[in-house]
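S.K.: Just a sequence and a predicted model for now, questions to come.
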Amino acid sequence: MTARFLTPVVTLFDEFGKLDIQSNKNVYDHLIKGGIDGIVVMGSTGEFFNMPMSQQKELIDLAVGYINKRTKVYIGTSCMSIEDTIEMANYAHNAGADAVMIISPYYFSLSDESIEYFYNTVAAATEANIYLYNFPDRTGYDLSKEITLRLVRKNKNIVGYKDTVMVMAHTRALISLIKSEFPNFDVLSGFDENLVHNILCGGGGCIGGLSNLAPEIFSGWIKAVNNKDFDKMAEYQKIVDKMMKLYDIGTPFIPIVKKAMMVRGIDVKDYCTKPFLQANEKQTEQIIAVMKEINLL
């Protein structure tokens, strides 16, 4: 399987909380020009959790229509209810998305039976290809390898898995179990720095938010991986390890990424959904310091 790096793209808003149509188009062009392998709209970095369904549908139409097959488009269609998740998955599929990505309901921890019921019900009600999204720090529970295997056995349209965990042993065990029976199942890591480890374990690559800022770094890294150029792989690893400092500048990191994009000269604005605050002066200074360290300024 060819390694890929996908961007969980930021969503750009105006000061009133409406979609900034031109800024969203600008960032899609920026990512495509930078050689990224695919764009994930309304992942966690895309602030889906603060967007009403009507706005999500507006963004789906914008993204799929504007990107227009220039790269793969995946849509996060996660909702707290099964009914809304099915509605959004079908909307994205009918709009022309290549696949959807779904995190299971959060707030309460769920039993294994509840998790399986959720995904089985959604998968049976849509023709969309589905990427499971595991993010225990947000849901409060793990989408285990055993649950995943049962889901994949039952649902042909569950084709991949994003594993947003720092411990690579979790991802490695998942890859080992699932791909022994389903060799084409696509397992992607959710932290930028884990790309090479994921590939060496047999995974498909990564979905990482820092690629919003410098897609050319990550497309170059992927090229090195696919060419088995270990010196280049190590060179890019060192750059990305330094870039990871951006995640620690603010909580959440989304306004930091948007500000960094502005500092680099990408034609976007850094408004976020409430109550996320724009980067302050001190944080902006820290952003600039990291960008200078990796020669982005």
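M.R.: Done, it's in. Numbers count the residues shown, from 1 in each chain.
S.K.: from here on, contacts and neighbour counts on C-alpha atoms
M.R.: OK.
S.K.: sec struct for Y131, please.
M.R.: The three-state label given to Y131 by DSSP: H, G, I helix; E, B strand; the rest coil is strand.
S.K.: residues touching it, list them.
M.R.: By CA atoms under 8 Å, 6 or more residues apart in numbering, the contact set of Y131 is 99-102, 158-162.
S.K.: next one: stretch 108-125 to chain centre, how far?
M.R.: Mean-position distance between stretch 108-125 and its chain equals 21 Å (CA atoms, centre = their mean, to the nearest Å).
S.K.: just stretch 81-96 next, same as before
M.R.: Chain-centre distance of stretch 81-96: 18 Å, with CA atoms, centre = their mean.
S.K.: returning to that earlier point: hmm, which of the contacts of Y131 are the buried ones?
M.R.: Using 16 or more other CA atoms under 10 Å as the burial test, these include 99-102, 158-162 as buried.
S.K.: take the one below as the second:
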Amino acid sequence: MNFGQVLTAMVTPFDQKGEIDFNATRTLVNHLISNGTDGLVIGGTTGESPTLTSDEKIEFYRYVVKVTDGRVPVIAGTGSNNTRASISLTTQVESTGVDAVMLVAPYYNKPSQEGLFQHFKAIADSTSLPVMLYNIPGRSVVNMSPETIVRLSKVPNIVSVKESSGDLDAVTEIISRTSNEFTVYSGDDGMTLPILSIGGTGVVSVASHIIGNEMKQMVHSYYDGDVQFASSMHRKLLPIMKALFAAPSPSPVKAALNMKGVYVGDVRLPMVPLSAEEKNELQKKLPDLNIEAVG
């Protein structure tokens, strides 16, 4: 299933008391849709999902679906390292109207590949919603092997994977061995163009909060056959992508949004806001972010 080419892994706006800010959420959703976003991934890593309660997630997901109003697909994070809890949340989230769910590889438990397969299959079997897998070994410790992802792609409603392993050989194998209907998204902004070049569909992006139109321009240039221009875009955007990960995410992207007047508040503990020095370093990049076009 193709959810679009540039999906934004959306931050969760908080107010000064650290509660979900629904007015800011409306503004952010409209900003993203107006600036290159083809779909929203909510309640993921960038959305600070570990700090949200299940009740908060359900209320937040329902609100985002309402604001989006069918303009773009909404994919909601419902995975955790607890299979039963993931099944419970996934089945509850069906009532919010989201278009699909995203399931992260179980962290901390360190399951085997068979354990990973059974975990994802059990959750997928519990829902009628399409499922996007999320492989991010840098955070979950475990890496989903290409063989496991290929096996899971045969489960009827597992339709996509967000690949954040950084292993192009593994991504190539996944694309080669899955059907054309199974979509593979880069989970790393800097790997977008390389993954497109081996047959990937697009990116689940953090940087698109800030450079969404430019990310979309790069992707469209590649698909239109202007590889040279797409490559130039990649080189020019890469420093901005890196700046947004100079400190643990999503602190930098939230700070950048606030600097640009799209107020989303701070992060929840155990994440911390950028220091004054870190903000100053990020601020130096902001003039480069306010670009109409690149190239």
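M.R.: It's in. Keep in mind that this is a model prediction, so the values were computed, not measured.
S.K.: if you look at the contacts of Y131 of structure 1, which of them are in helices?
M.R.: Counting by DSSP state H, these place none of their members in helices.
S.K.: Which contacts among these does structure 2 share?
M.R.: Retained in structure 2 (both residues aligned by TM-score structural alignment, their matches' CA atoms under 8 Å) from these: 99-102, 158-162.
S.K.: and the equivalent of T91 of structure 2 over in structure 1, how many neighbours does it have?
M.R.: In structure 1, the residue matched to T91 of structure 2 (TM-score structural alignment) is N90. The tally of other residues near N90 of structure 1 (other CA atoms under 10 Å) stands at 20.
S.K.: G265 of structure 1 too?
M.R.: 10.
S.K.: how close does S54 of structure 2 sit to P106 of structure 2?
M.R.: As for S54 of structure 2, its distance to P106 of structure 2 is 17 Å (criterion: CA to CA, to the nearest Å).
S.K.: Who has more neighbours out of these two?
M.R.: P106 (26 against 18).
S.K.: Return the residues in contact with that one.
M.R.: If you count contacts by CA under 8 Å, 6+ apart, then P106 of structure 2 has 79-82, 116, 140, 142 around it.
S.K.: Helix, strand, or coil at Y107 of structure 2?
M.R.: Strictly by three-state DSSP, Y107 of structure 2 counts as coil.
S.K.: In structure 2, mark out all the strands, start to finish.
M.R.: For structure 2, the strands defined by DSSP state E cover 6-9, 39-42, 74-77, 100-104, 131-135, 158-163, 183-186, 202-205.
S.K.: Include distance to L289 of structure 2 when you put these into JSON lines, please.
M.R.: Output for the strands of structure 2, formatted as JSON lines (distance: least, CA to CA, whole Å):
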{"stretch": "strand 6-9", "distance to L289 of structure 2": "17"}
{"stretch": "strand 39-42", "distance to L289 of structure 2": "21"}
{"stretch": "strand 74-77", "distance to L289 of structure 2": "26"}
{"stretch": "strand 100-104", "distance to L289 of structure 2": "29"}
{"stretch": "strand 131-135", "distance to L289 of structure 2": "28"}
{"stretch": "strand 158-163", "distance to L289 of structure 2": "26"}
{"stretch": "strand 183-186", "distance to L289 of structure 2": "22"}
{"stretch": "strand 202-205", "distance to L289 of structure 2": "16"}
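S.K.: Figure out which of the ones you listed is closest to V65 of structure 2.
M.R.: Nearest to V65 of structure 2, of all these, is strand 74-77, at 6.8 Å by CA to CA.
S.K.: mean shift of that closest one relative to structure 1?
M.R.: With mean CA distance after the TM-score superposition for structure 1, strand 74-77 of structure 2 departs from structure 1 by a mean of 0.8 Å once superposed.
S.K.: That strand - contacts with which helices or strands?
M.R.: When contacts are defined as 3 or more CA pairs under 8 Å, 6 or more residues apart in numbering; DSSP states H and E, strand 74-77 of structure 2 packs onto strand 39-42, helix 54-68, strand 100-104.
S.K.: Tell me the residues of structure 2 aligned with stretch 214-227 of structure 1.
M.R.: With TM-score structural alignment applied, stretch 214-227 of structure 1 matches the range 211-224 in structure 2.
S.K.: what does the matching stretch rub up against?
M.R.: Under CA under 8 Å, 6+ apart, the answer for stretch 211-224 of structure 2 is 5-6, 32, 35-37, 193, 196, 202, 208, 227, 229-231, 233-234, 289, 293-294.
S.K.: Buried residues in that stretch, which are they?
M.R.: Of the residues in stretch 211-224 of structure 2, those buried (16+ other CA under 10 Å) are 211-222.
S.K.: Kindly present these as JSON lines, with separate columns for distance to L238 of structure 2.
M.R.: Compiled in JSON lines, those are given as follows (distance: CA to CA, whole Å):
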{"residue": "I211", "distance to L238 of structure 2": "11"}
{"residue": "G212", "distance to L238 of structure 2": "13"}
{"residue": "N213", "distance to L238 of structure 2": "15"}
{"residue": "E214", "distance to L238 of structure 2": "11"}
{"residue": "M215", "distance to L238 of structure 2": "10"}
{"residue": "K216", "distance to L238 of structure 2": "14"}
{"residue": "Q217", "distance to L238 of structure 2": "14"}
{"residue": "M218", "distance to L238 of structure 2": "12"}
{"residue": "V219", "distance to L238 of structure 2": "14"}
{"residue": "H220", "distance to L238 of structure 2": "17"}
{"residue": "S221", "distance to L238 of structure 2": "16"}
{"residue": "Y222", "distance to L238 of structure 2": "16"}
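S.K.: Could you list which of the residues you listed belong to helices?
M.R.: 211-222.
S.K.: tell me which of the residues you listed is nearest to E277 of structure 2?
M.R.: I211 (22.9 Å).
S.K.: S176 of structure 1 maps to what in structure 2?
M.R.: Using TM-score structural alignment, the partner of S176 of structure 1 in structure 2 is S176.
S.K.: And for E281 of structure 1?
M.R.: So E281 of structure 1 corresponds to A276, using TM-score structural alignment.
S.K.: Out of the contacts of stretch 211-224 of structure 2, which end up buried?
M.R.: For those, a neighbour count by 16+ other CA under 10 Å gives the buried set as 5-6, 32, 35-37, 193, 196, 202, 208, 227, 229-231, 233-234, 289, 294.
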